[in-house]
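Peer 1: structural data only, the sequence is not supplied:
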């Protein structure tokens, strides 16, 4: 049996305080605005936090919205000013981090990003440095909701993939279960009460959560069916007719990883400059515009085709699993309620509809 610990609700702040002594703790906090949201922010003692599902996943813990890949400047040799060299610093920016109260779909997002960033021909050193210093504490879901479809794509309310610790809400507190050696080590040094006697209760709660889910359709044919529709522009035009190309679906997604590279500063002077990697949005009309001005995806239908095909066809072709984790954020945050589930089902059932 894995290591388990138990904590009452009123003990959570002390637990976070313990974690924050050794790491940056990212916890979900409420942001009251015109549209209320929940985001992950660095936590410190006395700061309010929530256990609600975050509006925005903590993807930035491993893939920041903007990061410096390398800084550079020209440096003169004091003994010989005519001798000038370019000084580079490409040290990854990484700090020990704990993501607290992510959801299983968010944690699976890290596993999804791990494949291209760590398991490809070349591991990304910046991503790798942050991932190795990351510990993920995931709050399992006690019920499904109408926009979540994690169980469609291989996940579920208590999926352990990508998590180091699974935390489950019981009637009088929370039981924390170590999933990885990193998670076990954290729990061993936490000072929390042993939770072995609550293990059966934890399993019952998780089983009940699975019971709230509606039956999932079989998506085994999705990669082939979506690929078969790739050249059917009329299909994608119909499916995305009301899309605004705002990009909300990509920015709220825990698995999208498109980025842009830009340089800023004065590379030829002593002031120097830096090379930045920033999130980019494949739904933007500028995403595929070339230096010549030519754009291979002028129409929004072709851009959505690329996004859906990557998640349900090309990523599975390369890595054997979907890159969509069913968190439902692209549905709940879409201003026109475009539903990626329906697009995939329509592609699967297109042959039947044509008869």
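Peer 2: Cool, got the structure. Keep in mind that this is a model prediction, so the values were computed, not measured.

Peer 1: hey, let's count contacts and neighbours off CA atoms from now on
Peer 2: Will do.

Peer 1: what's the helix or strand hosting residue 74 packed up against?
Peer 2: Assigned by DSSP states H and E, residue 74 belongs to strand 66-77. The contact analysis (3 or more C-alpha pairs under 8 Å, 6 or more residues apart in numbering; DSSP states H and E) places strand 66-77 against strand 80-89, strand 272-279.

Peer 1: what angle do strand 80-89 and it make with each other?
Peer 2: 160 degrees (axes from the mean of the first three to the mean of the last three C-alpha atoms, to 10 degrees).

Peer 1: just the angle between strand 66-77 and strand 272-279, please?
Peer 2: 170 degrees.

Peer 1: still on that earlier bit, of all the helices and strands packed on strand 66-77, which one is nearest residue 113?
Peer 2: strand 272-279 (13.7 Å; C-alpha to C-alpha).

Peer 1: second structure for comparison follows:
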């Protein structure tokens, strides 16, 4: 029996882990131990992300959240190391590019436990992003690299992984597995009042919210789109709301409270355009056939740009408005199965076994 220690800590990781964990449960010869660092935590975490998504309740709950990157990652490193020593896994499985990902991979590598990295090979080529540092370092100390796209494989080849004693495997994207599986459970946000075609927006990335000039341009563009193209629905995190208030900006769109995964899936499935600075939402828009306007200067999902499904506009107010008008209501089709078609979890577990 092979024992896998899965390390998660952020909301997108719960969703990714849910489809892999469900497949592990159906597979002989493999046992999963779940460690939750607590990086993203709220009072409803267990009900929303464990019961509804069907993720096993964590065997180890660290409750580490808040603080600067160094403090958080250091605490995680020490606590995860103790979990590895206690449970003695044959392999550690990490997801994505968070502090939890890097701490888990580093703790395992120091104890000579092999590391498998889901979403390996993604690159934005922006070293100012903490996520970019986390993903690069995690890839370097993993021996099993599960890539979601051909582009990710090419990125690793360019970094010399083809000549290293590691397995680089193109398995598809587990987020497509999750989107297709959970779409049937999606529900509208509570008190949702927009009953016609709408633009779904998200805004949270520090490069936008912490830069007053960029934030001003984006808010002005969102207000204009709301007035001239279609209603903009914006689930808004308190941190972003505080940044908008601090900058003295007026947000004239339909602001709603942050939503859970099922509500977000519903919004993605029913909107007519997506405006975002999120990495995951770019893909999810594609999974549901919606055009996406990305308010960033780079993206890890370059294949979406090549396919014409996604458009990078940075914080350029004029481009945000122009692309929103051009692509509103445009249907996107996945003829090439860019992300594996929804079978990534099965491929990952096959390789783990």
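Peer 2: Perfect, thanks for sending it. Predicted model only: the values in this text are computed from it and were never measured.

Peer 1: quick one: TM-score?
Peer 2: Taking TM-score structural alignment, normalised by the length of the second structure as the basis, the two superposed chains have a TM-score of 0.28; 172 aligned residues with a C-alpha RMSD of 6.8 Å.

Peer 1: can I assume residue 31 of the second structure sits in a strand?
Peer 2: Yes - Residue 31 of the second structure sits within a strand when classified using DSSP: H, G, I helix; E, B strand; the rest coil.

Peer 1: ok, it to residue 117 of the second structure distance?
Peer 2: For residue 31 of the second structure, the distance to residue 117 of the second structure (C-alpha to C-alpha, to the nearest Å) stands at 18 Å.

Peer 1: mind putting the helices and strands packed on strand 66-77 of the first structure into JSON lines with mean neighbour count and distance to residue 18 of the first structure?
Peer 2: Listed next are those as JSON lines, based on neighbours: other C-alpha atoms under 10 Å; distance: least, C-alpha to C-alpha, whole Å:
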{"stretch": "strand 80-89", "mean neighbour count": "11", "distance to residue 18 of the first structure": "34"}
{"stretch": "strand 272-279", "mean neighbour count": "18", "distance to residue 18 of the first structure": "32"}
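
Peer 1: okay if I get these as a markdown table plus distance to residue 26 of the first structure?
Peer 2: Shown next, in a markdown table, are those (distance: least, C-alpha to C-alpha, whole Å):
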| stretch | distance to residue 26 of the first structure |
| --- | --- |
| strand 80-89 | 27 |
| strand 272-279 | 20 |
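
Peer 1: need the longest helix for the first structure.
Peer 2: Scanning the first structure for the helix with the most residues, using DSSP state H, yields helix 104-118.

Peer 1: flag every buried residue along it.
Peer 2: 104-114, 116-118 (16 or more other C-alpha atoms under 10 Å).

Peer 1: pull the number of nearby residues for residue 204 of the first structure.
Peer 2: Residue 204 of the first structure has 11 neighbours, counted by other C-alpha atoms under 10 Å.

Peer 1: buried sites along whatever helix or strand it lives in?
Peer 2: Using DSSP H and E, residue 204 of the first structure maps to helix 199-211. Of the residues in helix 199-211 of the first structure, 199, 202, 205, 206, 209, 210 count as buried by neighbour count, 16+ other C-alpha under 10 Å.

Peer 1: which elements pack onto that helix?
Peer 2: Going by 3+ C-alpha pairs under 8 Å, 6+ apart, helix 199-211 of the first structure lies up against strand 165-169.

Peer 1: ok so, going back, more crowded one of residue 31 and residue 117 of the second structure?
Peer 2: Legend: neighbour count by other C-alpha under 10 Å for residue 31 of the second structure and residue 117, higher for residue 117 (24 against 16).

Peer 1: pretty sure residue 140 is one of the things that one touches, is it not?
Peer 2: No - the criterion here is C-alpha atoms under 8 Å, and residue 117 of the second structure misses it with residue 140 at 10.1 Å.

Peer 1: distance check, residue 215 of the second structure against residue 242 of the second structure.
Peer 2: 12 Å.

Peer 1: compare those two (neighbour count), which wins?
Peer 2: Comparing residue 215 of the second structure with residue 242 by other C-alpha under 10 Å, the one with more neighbours is residue 215, at 22 against 12.

Peer 1: state the helix or strand in which the more buried one lies.
Peer 2: Per DSSP H and E: helix 212-228 holds residue 215 of the second structure.

Peer 1: residue 3 of the second structure too?
Peer 2: Counting by DSSP H and E, residue 3 of the second structure is found in strand 2-8.

Peer 1: so which elements touch that strand?
Peer 2: Using 3+ C-alpha pairs under 8 Å, 6+ apart: strand 2-8 of the second structure touches strand 30-36, strand 91-95, helix 99-110.
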